[in-house]
Structures are given as C-alpha cells and as structure tokens.
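**Student:** coords below, sequence missing:
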C-alpha cells in the first residue's frame, strides 16, 4: 500500500473518472474529440503505476508532473490534434489539483471527490451520488447529445435508403424510373450552371494587385475548375443515358450520387468541405458564384464579407494582415488578427469599416454569443448552431493583442471539425475559458 494512502486514493478516484470521461466522450463525435482515439484500460493501469511510483519517490505530491505524465504522455500519446490535447490538459487541471485533498473538487455538477473510503465504500458512494448519465458529466451542453443522436439517425436512414433495390421498376412506386430521376436532376443542374469566369477580362479590370484582388483571382480560378468538371461529367453522363456513350464506372458513380441527392466524389475533389445534401450544396454554390460576381465587378470589398463563401477562407484572413502590414510597414510575421463581435447582423451593416473587414455567416456550436453582455454564454436548449452577429476582424502587432478574459475559439469549415480547421478567434468570456474548452465550443462556417 502507498505511504501517502489518502493522496493516492484521492487522485486514483479522479483518474478513474477522467478515464471514463475521455473514453465515453468519443460517442459525441467531433464535438467530443476532433478525431477518434483508442483510449483503453491499459492507459489507466499504466497511469496508476506511474502515480504510485511518483508518490513514493517524492516527499510532496508533484501535481504538475502527474498532470503532464497523464495528459501529455499516457493519454496524450494517442492524441494527434492540438485542440484535443488542450481538452485533455484542461480535464486534468480541473480534476487533479491540491484542493481535491480537502474534498473541494467537483468532478461533475453535484459530484464531489469522496473522502478516503474502502473498496466497498467507493462503490456505495458512486451508486448514491453519481448523477444520471448526461452530457453535463463531460462538461458538455445537452445540445451535444441532440446533435449526436440526430446525426446517428440521419446515417441510419441514409443506409436504409441505399439498401433499396436499384432496378428501374422499383423506384418506390412513384412511377418515375431511376434513369428518369437522374436525367431530370442532371438537366436541372446543367440549366442553372453558371458560365465560367473570364479570367483575362477580370485581370484587366484590376488596376492594382492588392492582397484582396489576388484572393478574388484565386477564388475565381478554383470556381472555374469546379464548374468545368461539373459541366464535363454531366454532359458525359447525359450522352451515356441517351445511349451515345458506353456507361463507365465514373458515370455510374455520378448517376448514383444524383439519385441519392449526395455530392459526387469527382466534384468534392475540386470543391470545399461540406456536409450538405446535393440540392442544398448546389444552392450554396450558386450563392458563392454570385458573391464572386459582385466582388469582381469593381473589386471593392463588400460592406460585410461572407467568410464561408471562400474555397480558402485562410487566404482572405491573411490578406487582411498583408494589407495592414503594407499600409503601416509592419513585419508580417509579427502580426495577428483581433476579433470584435459587433451587436449588428448582416442586414444592418451598410458600409465597410475604416480598417480590416466585417465578416458574417458564422455559427457557434456548444454555446451562443450573448449580444447584450458581449460575451460567450450557455447555449439555449435545441439551438444547436446559433448565428453569431457580424464580426470585425482587424490586424494588429502581436504584442498589442489582449488575451485577458478571452477564450481561444477554433474556427472550422464544417461540423466535421478536425481537418477543416481555419483559424483561431479570441472571443470575450466572463467565465473561465476551461468551461468552454470542455463544452467543445467552436465557430463553424456552415451550420
């Protein structure tokens, strides 16, 4: 038995709870962990051995060493994403701290670390005091469960749909064969597909190659590549359906995607990350083309920019820094972005700011933006991704950045998170940042 029996039991209990939380949090998908990790009982066993050895070898409890070993090596060894590493560290700093020895640390709302008991006593304590299973036990908002259950049911229905017979006469008794449905979707898309941007004309219009103009060029070029691939593949499939070309595997895949209202893989290669169905994705694509059309008419930045409308939002955010650096002759590598959430929404903004840019079209997951207090607040039930007001983004030298009372909020393109990371925005908070880290709060460019 350990010579520091009370400390050993106390930290061991918190460690077991921590293990349960990190392993079970995986079920909440990307809001739980950005990527799935293989946490297992071996991690817990090794951590207990490390805990025992460190308590025996040190006269006092080495809190920082223990947190580092558990969070960065034992469990952190599995973790490949920096935001997940931050989450793991935050759990340990909340659960493993000197105050736990006085019985003052809550592992979950209403669940204190118990005093020193025997094995049976711990079982009894857990049975009597552990609150019923809910997202609160992980530091998450109940909306996280709604989101995860909705996603699971959508996947289930999608699988059922894909298991339906694919023969022409079995199209659910709707009287429309599979080929006819594919043909009508194909014609509808081709009819609305915009003409490619004339790059020579656009380049001739731009007198000065400012960072924003370069972003516009890149976006138009990428949009052209995508729309050309769409036009080529759809015309090819059209000829195949008419019997003028042999149907290839690629054409078959495209037809299947059109039939199931999903985005064809040959298009996603050239497109931007999106979790929308084909119909919603195409409507979104047409909106993006319209935004680019307006912007490239005279290259004047819109009063407020739709950040989600870019293939590469990072390039626009970098352009804000570049133009500010050139204007003030500041070194670009010593600059960063500062973010101010305004009290206005898109319709209320009529003119661009003096410096930087207004951006709109962001959503918050895991919490909401409270306009009156100008800070992050708890989400309302069943509002999974509330809209964030227009944000003013400016570039400033790094040494002027105010990080007091802020939460470093990651911005992602979609709810998939992980590889769709865009930037980090420092948002004002009146509560501890740890609360929002555990709640998995992030900004999304697509709800």
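**Tutor:** That came in fine, so what should we check first? Everything numeric here is computed off the predicted structure, so don't read it as measured data.

**Student:** switch to C-alpha atoms for all contacts and neighbour counts from now on
**Tutor:** Will do.

**Student:** quick one: residue 202 is in a helix?
**Tutor:** Yes - counting by DSSP: H, G, I helix; E, B strand; the rest coil, residue 202 is part of a helix.

**Student:** surely it meets residue 296?
**Tutor:** Yes - using Cα atoms under 8 Å as the test, residue 202 is close enough to residue 296 to be in contact (6.7 Å).

**Student:** Comparing those two, which residue is more hemmed in?
**Tutor:** Set side by side, residue 202 and residue 296 show more neighbours around residue 296, with 20 against 17, by other Cα atoms under 10 Å.

**Student:** in which helix or strand would I find the more buried one?
**Tutor:** Following DSSP states H and E, the helix or strand that holds residue 296 is helix 278-298.

**Student:** show me the contacts for residue 404.
**Tutor:** If you count contacts by Cα atoms under 8 Å, 6 or more residues apart in numbering, residue 404 has none.

**Student:** what helix or strand does it sit in?
**Tutor:** Residue 404 is part of no helix or strand when elements are defined by DSSP H and E.

**Student:** could you measure it against residue 435, distance?
**Tutor:** 16 Å (Cα to Cα, to the nearest Å).

**Student:** now do residue 8
**Tutor:** Applying Cα to Cα, the value for residue 8 to residue 435 is 27 Å.

**Student:** Take this one as well and set it beside the first:
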C-alpha cells in the first residue's frame, strides 16, 4: 500500500518552493527549499505509514541523505544491518557468563571494519569496562571505554548492536536526531482536518486500515463539522453486488458536490478495476464539483489499484498503544460513555467492577501481542466487537440472576467471545488463565485487579459509582506498563526490544540494493568465498545401505528405524545445499545461466539469511546463515557418531530433524517390551543432576532443551524466576520415563510445552497442534501452574542465535 507517484512528488516540490523561507542569497535559498521539502516529504509519507514503519522510513531518509554527501561507509552500514557473515569464530569468548556467543562473534567480525580495528582485542583485555556498558540502563547514551569514547554515527551503533541489541531502536533515534533533528523522530499525529485541506476533488482520500481501527465514526463527525453530514455523505460497505450501487453514488455525488465513503475495498477485489476506471476517466477536473470527495477504506491488499494509491492521499489511524490508552478509548467510546448504559444495571457496584475488569482484560490481551511468542503463540486480532458483546452479556446475566453466574460468564467471555478467535490450545489455556485474574470472587464482588502494583490501593475495592472517577483513575496509570502487569517477567521487555530491533533492521534490508562499495569486496566475491567455505565443511551424504546393514529394522529396537528415517531426511537437505552452492559458483563464473532460484540463493547469502530453497527441505530454524550451517554440521556429526559408535547414552533431542519420530520410537520400544497398547503410554519426566554413563532400562535420557520465560532452579530442582537479562536457561539432562498414563501423578507440576523454535507458531496439522510443537513436559513447581502460564514459559529445542 506504500505507493507514491512522481506527480505527487512534483506537487510537494512546487509547494516547498512556494512556502519555504525566501532569501536573496542563492545558497541560503536552496538550503531553505531543501530543508522544507525534506520535512514535507517526511510528514506526508509518515501520514500514510503504519507506526512500525515510521522509524524505518526516517532511518532510510537520514542514511540516504548522508550517503549522498559521502558520509556513510557502505561496509559499516551493511554490517549494522546484518551483523556480518561468517561460519565460525576462532577466538574463545572471554566472558561467556554474560556475553553471548552471538555477540562475541559480531565483535570479532566488527573488528575488520575501518574504524574498529583492534576492537575485539580491546574487549578481551578490558572485559570489566565493557560489562559496565552491558549492565547500563542507557547504553546508547553512555560514553564508550577508552579510545572508543570518540566513536560516533553508524560506528557507535555497531558497538551498541554487538553488546545491547535491545537498545538499537533508541540508538537509531539518537542517530537521526544528531543528523536530521528532533522533528524526524516525531511523526505527525493523525489529523483528518489537515489531510482534508491537502486534498482536492480529483484525489481519493484512502484510509489504510489496521486491526482494531475503524475511522468511519470519526469521518462522519468530521463531515458534520464541515456541514457535509446527513444526506450529503453517503456510505456503503463494499462486498458482493455492491459495486454498481457504489458507482451510482459516485456518479451522483460528482455532480452534486457531496461525499461518498466506500468501506472495505479489500473485500471487493473484482470491482477494483472498475473503481480504477472511474477514478481515471470519470473523476476529472472538468466533470467534478469542487466540493466532491471520495473516501476509501481498505486493509492492505495487493489487489488495490496502484494508480489510486499513487494519486490518492493515504492515511493510517491505528488503535492506541498501551494499557492506559486502550482503557481510555474503551471508556470514552460507545457504549460505556453513554450514561444510560453505564448506569443501566440493577447491581451497579458489581456491574461497574465487571466493566472495568473486562476493559482491562481487553487491553491486556491486545497489548500482550507486543511481546511476540512470549505474549501469544499466534498474534490474534481481538477487536471492539469482542468487548461489546461481552459487556452486553454481563449486563444481561447480572439483571436476570440473583447470584452472579461467574462460571457462565467466564465460559461465554473466555471460550466463546474471545476464545472463538484462538486456534492454539496453549493460547486458549493462557486466555482463560488471564481471564481468571479478573473474573473471580473477591470480597463478595466479581472482580479483583490483583495484577496492579502492590503499592497502589486496589481501585476496584472502592464502591465508586461515578463514570468520571473511573476515567480519572485510568488517566493516573503509567503510560508504559511494566511487564508484570501482563503477568510476564521483567526480562520480557528485553525480548520485546530485541523483536523491534530485528523488525527494524530486517525492514531496512528489504529496501536495499545488493551492490556494495567503498573498497569492500564485491558481492560476487563475498558469496563465492562463503559458498566455497560451506562446501569444504559439508560432509558426504550418509550411505543408507551401510546403515541398514549395521542397524537392521527389528521388532525390539525402534531406534534403528528412527536413525534410518533421519539420515534419509538429512541426505535430502544436504543434497539441495550442495547442488545449489555448486551451481551458484558456476553461475558466478559464467559457466551456467544464473536462474531465478540461484539468484535468490545469492541474495539470501549476501545478507546472511538461509536461502528459501534450503528452508523448503530443512528442519525448522530461525538462525542466520552462519549459525544455521554450524548447527547443520553439528547435527550431521551427531548422526555420524550414532552410526559409528551406536546410540549414545544421552540423546541430543534438538539434533533430530523430526523430533516426534524419536519420541514415538522410545514409546514403541516400551510398548512392545511390555505388550501394552501404545495409545495408553505417556512420559513422566525426571531432571537429572549429574551426567549419565549408562542407558536407562526403559525410556531415554535427553538433553538440549532451553527454557524461555523462566529458569531451572538447580538447587531446589524446580522452575524458578529468570535472572535479570538472562532470557534463556539450559535444562539439565531429562529422563523420559514411559508408562501407562492412567498411573501418573499430576501434582505440583507445570505442564510446559516444547517447541522447535522460538516462533512457537506453525501451520496447524491434523492433530490440531502447531507443527512447531513437539510435546509437553511436566516440570516440578512450587508455584501455581497459572503463574508460569501467564509468564509464557516454554522450552525450545534451539535458539535463534
């Protein structure tokens, strides 16, 4: 939807010439025009960008201007976006207790940049000084140690990326302010009147919609303010058969000078070409009344006509961000703002508490999306209709029953209204856990906000019967809520910030050409060397025949079948990797034609991404290219050791391509040994304090899992709270003890889901589980299970680094 025309740009150019400060000095006059048009472009483009892309555009604008002045080293700029590309790091990490291997590898690679020569050597010798930067609350503001204190610009951002990637966004903002000014990190607020004043009768005004926003009510109010209300503004929601009616409305409005609002254009893709013809042929200056306006609303769609996007005036109006803003919008919008509705219940005290608890819950489930997979496995689009129907049901049930039917309201709100959108069973468990915080019996009332900070008096314990009291209380809440309000650990903020950094840098990468300059190696040389390195490390394919002879398929040992299936899968993957790299090197030398597929491999490797053709045959992975290749080689070695020396005492669970096949093999061995139907068999899980030298009589020892959202307390052998800044914790060796599920004891445990990658989500398979989901393990806990559910605690087979 981000489409702009040359005509649009020329209009801004001429407007800047007319409106910028005049001067008799030619150089000063040119500077005035340049400053005016730059700011004008920023404000006009930002008006049509989603919030997540505004800083990205500002960064691109800043760097683009600096590149035009020769103030950006392309090699450094590329490193900032990718972190460099290499397969291994020969230097040992000097501080593994706080410095991650990913960060250390980036520090080593950054030392090859022009202004950072000797960087990793200084870090090795001055670990304590750099730890101060790592521990700082504002590392992007602090002075760097010793001779690096004078480092600025993109070089300084590279250092911040290496040590504190979670602070890259504020570092980027500082960089923009230093080079462009404060105005370029303060995008203009939504201004319907301003957009209207910039429009004309022949340019459609387009609302680009986002989930949870509906500009219609505000537009109709604006129409009334402009004396265009009532019959002078006609609205129609597009859909099947509505196109001809919309065309008639437009034809009539063009002559009479009224307004037409076409809602949900994305739902009428077949009629979009007709709308395009109307805008090009019918809505012309000669035929159109000056007061006519065509308003369009649409979600982002590749079917929306490009010519309309380029010539129209685009606006985005996203729902408010933050708990406080969400609560205020709910209370200041219909129907809560209606006194007749707010004071309508026969049980006013309970009704108002329910109302506040429900609106808080509504804000909570929306804002948890900002925390990525920690918040929800799948980011659901909860909207105002979920809130409104839940309010109506609460109102009805309170009036019809003497006792509060809490179970019925919990079921309707959680399982039906909000839960109707939830497709992942672990997300459904979380939704009901969050709802139980608000819908519970407490001091003869229906709700209690136990998640508010302890230092605050629980507002809902007061019997306040005035609407304004609730609004004033909401305004007193912090603008930015602490993660504990969402039930999350404080580390969740780091996860959220890292996610924003990745989104920003990945977005910039998508906009860049692949060419490099500034004396660096050519893209062809970089990729060719990388391909040669990978090919030299990639072992030969497994010999399936030898494996079959050494590990024949037997009734007593299912692990032989698991091994055979694994090497077949890995052979398919390594074949694709090897062939694509060999052909790519040939294409770079001009020996064969560079196909589209090879070009995609080239472009992916150039920015350190796993090529799509590999991913199609690969196990799930979110690692960058260098880490992915290292991980693949480690998995291949794991299987080779199995082939050479027999199955290991402790299996590396994360090393399997298809983890479920291994679990099935363990269960099948037990079922066949004791002649028990495999459907009755499950696993108990026992954490081991020491390394195991012998295989268990039944089951298997496994390792390689990482816990996110919590840690494993090795002293008490239970789940514990995460340490500050430590986002993941390695689990000890776990014994999988197969047995009949009916005999298992499920007390003082947290049922912890295990996923293959940190994304957690995946395409739903026939089992109803995400394809990323492996199993659930029961871990001892001294806290209620709800506590860890709200924390978003899960185990991962691999990290993203």
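**Tutor:** Structure's in. What do you need? Everything numeric here is computed off the predicted structure, so don't read it as measured data.

**Student:** quick one on the thing from earlier: buried residues in the helix holding residue 296 of the first structure, which are they?
**Tutor:** If you call a residue buried by 16 or more other Cα atoms under 10 Å, then helix 278-298 of the first structure has these buried ones: 278, 281, 282, 284, 285, 288, 289, 291, 292, 295, 296.

**Student:** Residue 8 and residue 435 of the first structure - which one has more neighbours?
**Tutor:** When neighbours are counted by other Cα under 10 Å, residue 8 comes out ahead of the other of residue 8 of the first structure and residue 435, with 20 against 17.

**Student:** The more buried one matches what in the second structure?
**Tutor:** In the superposition onto the second structure, residue 8 of the first structure corresponds to residue 351 when matched by TM-score structural alignment.

**Student:** so that match is in which element?
**Tutor:** Under DSSP H and E, the secondary-structure element containing residue 351 of the second structure is helix 348-367.

**Student:** Likewise for residue 581 of the second structure?
**Tutor:** Residue 581 of the second structure belongs to helix 559-588 when assigned by DSSP H and E.

**Student:** cool, and residue 407 of the first structure?
**Tutor:** Under the criterion DSSP H and E, the helix or strand holding residue 407 of the first structure is strand 406-412.

**Student:** so where is that strand in the second structure?
**Tutor:** Strand 406-412 of the first structure lines up with residues 749-755 of the second structure when matched by TM-score structural alignment.

**Student:** and for the matching stretch, what are the contacting residues?
**Tutor:** Applying Cα under 8 Å, 6+ apart, the external contacts of stretch 749-755 of the second structure come out as 426, 772-781, 784-785, 788, 793-797.

**Student:** Mind reading off the mean deviation between it and the first structure?
**Tutor:** Taking mean Cα distance after the TM-score superposition for the first structure, the mean distance separating stretch 749-755 of the second structure from the aligned residues in the first structure is 0.6 Å.

**Student:** what about that stretch, distance to the chain center?
**Tutor:** For stretch 749-755 of the second structure, the separation from the chain centroid amounts to 22 Å (computed by Cα atoms, centre = their mean, to the nearest Å).

**Student:** Then stretch 124-131 of the second structure?
**Tutor:** Its chain's C-alpha centre lies 33 Å from the corresponding centre of stretch 124-131 of the second structure when counted by Cα atoms, centre = their mean.

**Student:** Same check on stretch 168-184 of the second structure?
**Tutor:** Using Cα atoms, centre = their mean, the distance from the centre of stretch 168-184 of the second structure to the centre of the chain it belongs to is 23 Å.

**Student:** can you name the residues of the first structure that it overlays?
**Tutor:** Residues of the first structure matching stretch 168-184 of the second structure are absent, with TM-score structural alignment as the criterion.

**Student:** what's in contact with the helix holding residue 351 of the second structure?
**Tutor:** By Cα under 8 Å, 6+ apart, the surrounding residues in contact with helix 348-367 of the second structure are 321-323, 326-327, 330, 342, 345, 381-382, 387, 391, 394-395, 398, 431, 434-435, 438-439, 445-449, 460, 463-465, 486.

**Student:** One more: stretch 553-561 of the second structure?
**Tutor:** Under Cα under 8 Å, 6+ apart, the answer for stretch 553-561 of the second structure is 551, 552, 662, 665, 666, 668, 669, 672, 673.

**Student:** which of those residues has the most neighbours?
**Tutor:** Neighbour counts for the contacts of stretch 553-561 of the second structure (other Cα under 10 Å) peak at residue 668, which has 24 neighbours.
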